[in-house]
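> here are the coordinates; sequence isn't available:
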């Protein structure tokens, strides 16, 4: 996760052309659960969830389907050329390939996903086509690309000049570790300095989004370019239904962020939803999921980040992370640009 830090800028909303001011992490207020029973609501991970939520709200707030809302919402960071952890401007793997992962899920159990997809800037749209136009759930690599082209998507070159420059700089040292640790944090900062890139708080990666309408119908989406400089072919939790994303109209939904390997090992998002089914609040469910991850591998997880975000069908939401620094955005009829700082197991700042 540490290698795939996003530069803290907002994006032009592709769907509404609404420009938002640059967000500061200082604007995030610490929160546990956020009460529900407010009607429709959208929640998503990280600061760039704010503009993504507003795009989604443009659909949901007008009575649109949650599935359409989450697809529209996550396309915003997928389009952001300053976002190096999601979509078309993502950092490549260690061989220079930009490979994208995404999943989408309706509350009725319908779902679709793509993994290790190259040359398509909006993997979330391809994931939805997998859900709607095939009997499958997950397509990967060349097969996913072939399917996308058959569905009318246009092949494009995704390695942007900025990402390519960062990759060549990384090749000088070629440090690759699959976990988020202090060495990688220091390395990423030095990489930013050497390239003249903006510094600041950059612990952003996957965007996961959950939405519920006034009738309790739900959907979710998750999209990422994965861990920068990863082994070619590596796939994290984002396109794995039950790991990076899970939604059930009877209960609620959950999504994750951070080091995907740890989420996969624990079927993290499915776990959160099942804990809510057993009576835990969204906040309590996220906390329990994080604690289980740390309990199983305390030494391996002490310096890495994993966070969960949950939304119950009545609109109550909660979040929890291993390390301090995880933020999430909440959007409903009362406020469209709320940014909250998640509680965490460890209180040392993880930046």
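In hand now; what should we look at? The structure presented is a predicted model; accordingly, all values stated were derived computationally and were not measured.

> could you use CA atoms for every contact and neighbour count after this?
Noted.

> what's around the spatially closest residue to residue 326 that is not a sequence neighbour, how many residues?
Leaving aside its sequence neighbours, residue 326 sits nearest to residue 342 (Cα to Cα, 6 or more residues apart in numbering; 5.5 Å). Residue 342: 28 surrounding residues under other Cα atoms under 10 Å.

> would you mind measuring from residue 342 to residue 263?
Using Cα to Cα, to the nearest Å, one gets 18 Å for the distance from residue 342 to residue 263.

> what helices or strands is the helix or strand hosting residue 144 leaning on?
Following DSSP states H and E, one finds residue 144 within helix 141-150. Contacts defined by 3 or more Cα pairs under 8 Å, 6 or more residues apart in numbering; DSSP states H and E place helix 141-150 against strand 111-117.

> what angle separates the strand it packs on from helix 141-150?
Counting by axes from the mean of the first three to the mean of the last three Cα atoms, to 10 degrees, strand 111-117 lies at 120 degrees to helix 141-150.

> contacts for strand 111-117, please.
For strand 111-117, contacts defined as Cα atoms under 8 Å, 6 or more residues apart in numbering pick out 99-105, 123-124, 126-132, 136-142, 144-145, 233-235, 239-241.

> against that first model, consider the following:
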């Protein structure tokens, strides 16, 4: 009996050593991944100041959700950026209307569309996500909600944007010019030190659009989508083409099936090209990140790039493209 009990105890002890060893190995692997891969932040276009701000938050242990909100707010407040936030180009009637959305690692989402007079629509979108039972608020209702939440109304049409709009009115030539400003909608993905992913997308939309037009940026699954078990994707460019393809959702699902972020982005662009015979006339670009912190990007035309914060470095990275 004593011998049998001894062997049983020895077996249990051996199992304990084995389990402890496995746990230790997993812990070491996790720590190694954290030190070599993330935290990381990526954003459409060369918005280095935005990813730098997000990186500062991530580096001090902030959540991916806080980092992504603070990151895109940099461009919402940038008066020189005429496609996002304050100073954005107006619609045909001279109204600056803003669209934005945000997603948390838990899969929760908030969105605002056709929002007037609020500099930071991404923050209003987060309030929609956290303080209401809804996902999206629009127009006057979104503005009323923002004011109730403490946001202040302000004039978003700058002298420069107003001057450019009045010059446009003389000819009313309604045609997007590919990469002309080398910046556009900002979509951002952040992965924090825990490996959790959050995303945000914010824009003033297509310059001189029809009054009431909404693009892909605030649409969950089009301008932004993420699944914290798989990864996330963001879009920029001609919103109508992105909406018709549900591009960001498509990319995440392709990554779920085993494709790399790069392969998934290329497939999404290829489908848009195949469905639009006029693809030569507009730009669409995607940026994606998986749970390993691997990043991919692809666009229709040369000229798109994405900004990245990783390893305490901020870089601008030209994207691969479809047209030669």
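Everything's here; your move. These figures come from a predicted structure and were not determined experimentally.

> the helix holding residue 144 of structure 1 vs structure 2, average distance?
Average distance, helix 141-150 of structure 1 versus aligned residues of structure 2 after superposition (mean Cα distance after the TM-score superposition for structure 1): 0.7 Å.

> got the buried residues for that helix?
Applying a neighbour-count criterion of 16 or more other Cα atoms under 10 Å, one finds 141, 144, 145, 147, 148 buried in helix 141-150 of structure 1.

> what about the aligned partner of residue 62 of structure 1 in structure 2, how many neighbours?
Using TM-score structural alignment, the partner of residue 62 of structure 1 in structure 2 is residue 60. Neighbourhood size, residue 60 of structure 2 [other Cα under 10 Å]: 10.

> which residues in structure 2 does whichever helix or strand comes after the helix holding residue 144 of structure 1 match up with?
For helix 141-150 of structure 1, the following helix or strand on the C-terminal side (DSSP H and E) is helix 161-171. Mapped onto structure 2 using TM-score structural alignment, helix 161-171 of structure 1 covers residues 159-169.

> how about the matching stretch, which residues are buried there?
Neighbour counts over stretch 159-169 of structure 2 (16+ other Cα under 10 Å) mark 161, 162, 165 as buried.

> with distance to residue 24 of structure 2 added, can I get these in JSON lines?
Putting the buried residues of stretch 159-169 of structure 2 into JSON lines (distance: Cα to Cα, whole Å) gives the following:
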{"residue": "161", "distance to residue 24 of structure 2": "58"}
{"residue": "162", "distance to residue 24 of structure 2": "61"}
{"residue": "165", "distance to residue 24 of structure 2": "62"}
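
> strands along structure 2, start to end?
Along structure 2, counting by DSSP state E, strands occupy 40-44, 98-103, 109-115, 136-138, 186-191, 197-203, 224-227, 231-237, 284-290, 295-299, 305-310, 313-318, 320-321.

> closest one to residue 270 of structure 2 among the ones you listed?
Nearest to residue 270 of structure 2 among the strands of structure 2 is strand 295-299; the distance by Cα to Cα comes to 9.2 Å.

> state the distance from the residue positioned nearest the centre of structure 1 to residue 223 of structure 1.
Residue closest to the average C-alpha location in structure 1 (Cα atoms, centre = their mean): residue 207, at 2.1 Å. Residue 207 of structure 1 sits 6 Å away from residue 223 of structure 1, going by Cα to Cα.

> overlap in contacts of the two?
Residues touching both residue 207 of structure 1 and residue 223 (Cα under 8 Å, 6+ apart): 74, 86.

> perfect, that will be all.
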